[in-house]
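Engineer: Task: produce atomic coordinates for the following.
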Amino acid sequence: MDNYTRNFITHKSPKQVYELLLDVKQWWSGIYDEIITGESQKENDTFSFSAGGGMHFSEQILKQLIPYKRIVWEVTESNLAFLSDPNEWAGTKLIFDIQEITETEAQLTFTHEGLKPQIECYGQCSNAWTQYFQNLQQKLN
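Structural biologist: Presented below is the predicted three-dimensional model:
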């Protein structure tokens, strides 16, 4: 089955999209009382994400940066308290691909590699990702 994927076109440059994505507190927040600590600006930076009063905790390491084109975070630790396997996200990857359409327009494609329909988290996690991407899309319009 396919990994969870979303994409949209924005009237911002690839550089603007890239810079906003690296500032995770600007878009991966505001929905479930999120707490984000750590850094997310250069390769090997790590940050943690906590939401829902401790229902979701994950730690990510920035594995790949291709300026204005690609960002890859690997989830190194997860504790999703609402699942029978709270470590379900560990080893998954959060991949952001930015494709230039014009100098002032880009397509952003997000793939959560490992978040597949057959795993327990898929329903709740894909719904949450949809909300965060609506938040991100609003910031990029």
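Engineer: Please count neighbours and contacts with C-alpha atoms only from this point.
Structural biologist: Fine.
Engineer: what about the residue most central in space within the chain, which helix or strand?
Structural biologist: The C-alpha lying nearest the average C-alpha coordinate of the chain belongs to residue 94 (CA atoms, centre = their mean; 5.4 Å). In this assignment (DSSP states H and E), residue 94 forms part of strand 93-102.
Engineer: For that strand, which residues meet the burial criterion?
Structural biologist: For strand 93-102, the buried set under the neighbour-count rule, 16 or more other CA atoms under 10 Å, comprises 93, 94, 95, 96, 97, 98, 99, 100.
Engineer: let's see this one next to it:
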Amino acid sequence: MENNNFTKTILVAQSKTTAFNAIKNFRAWWSEEIEGTTDQLNASFFYHYKDIHLCKLKLIDMIPDKKLVYEVLENEFNFIDDKTEWVGTKLVFDISEKDTKTQIIFTHEGLVPTYECYAVCNDAWTGYITNSLHQLITTGQGAPNPKDKDGFNAALAEKWRLN
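Structural biologist: Presented below is the predicted three-dimensional model:
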């Protein structure tokens, strides 16, 4: 059976520990609009962008410097018919060494091309993983969506006419 889950891979010169700690810091690479704890096993947090996307996630697996798995507990999109499309899916970050670099493989298990949100979600995750998270790991400064301001999400909303 073919695996169609959304996946992005980045390579960085920084250590696995640096990558692991950056990934757990969702406020520094995804959005400053996060309430709750993103870095403790079995803790949950809430993310939102206006009323376009609301999401509650829980850290369900954590192997230091190797793996992080977050489960989507609740989700709502205002721009598709099945507003709860992500519920039960998982955000998986696998961290390993590749040659002399650190490799991060991000897989959104359950986010597949047949999902109504796939085009928008593909665009969003690609930007957050290959740009913001990559920058956070390599420079210490990510590009998260800012609180109550225009940012990457605003550009996505405009591009996809979600406002």
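Engineer: quick one: contacts for the residue opposite the residue nearest to the centre of structure 1 in structure 2 once aligned?
Structural biologist: When structure 2 is aligned by TM-score structural alignment, residue 94 of structure 1 is paired with residue 91. For residue 91 of structure 2, the contacting residues are 69, 70, 71, 72, 106, 107, 108, 109, by CA atoms under 8 Å, 6 or more residues apart in numbering.
Engineer: roughly how far apart are the third one and residue 102 of structure 2?
Structural biologist: Right, residue 71 of structure 2. From residue 71 of structure 2 across to residue 102 of structure 2, the span is 24 Å (CA to CA, to the nearest Å).
Engineer: And for the residue lying closest to residue 87 of structure 1 once chain neighbours are set aside, the neighbour number?
Structural biologist: Excluding its sequence neighbours, the residue lying closest to residue 87 of structure 1 (CA to CA, 6 or more residues apart in numbering) is residue 78, at 4.8 Å. Residue 78 of structure 1: 22 surrounding residues under other CA atoms under 10 Å.
Engineer: And residue 78 of structure 1, what's its match in structure 2?
Structural biologist: That one, residue 78 of structure 1, aligns with residue 75 by TM-score structural alignment.
Engineer: wait, is its match part of a helix?
Structural biologist: No. Counting by DSSP: H, G, I helix; E, B strand; the rest coil, residue 75 of structure 2 is not part of a helix but strand.
Engineer: Would you check that it makes contact with residue 54?
Structural biologist: Yes. At 5.6 Å, residue 75 of structure 2 and residue 54 qualify as touching, with contact defined as CA atoms under 8 Å.
Engineer: Next, count neighbours for residue 51 of structure 2.
Structural biologist: By the measure other CA under 10 Å, the count of residues near residue 51 of structure 2 is 11.
Engineer: Just give the nearest non-adjacent residue to it, would you?
Structural biologist: residue 78 (6.7 Å).
Engineer: So that neighbour versus residue 158 of structure 2, what's the distance?
Structural biologist: According to CA to CA, residue 78 of structure 2 and residue 158 of structure 2 sit 14 Å apart.
Engineer: So the two - more neighbours on which side?
Structural biologist: Using other CA under 10 Å, the more surrounded residue of residue 78 of structure 2 and residue 158 is residue 78, with 15 against 11.
Engineer: Thanks again, I'm all set now.
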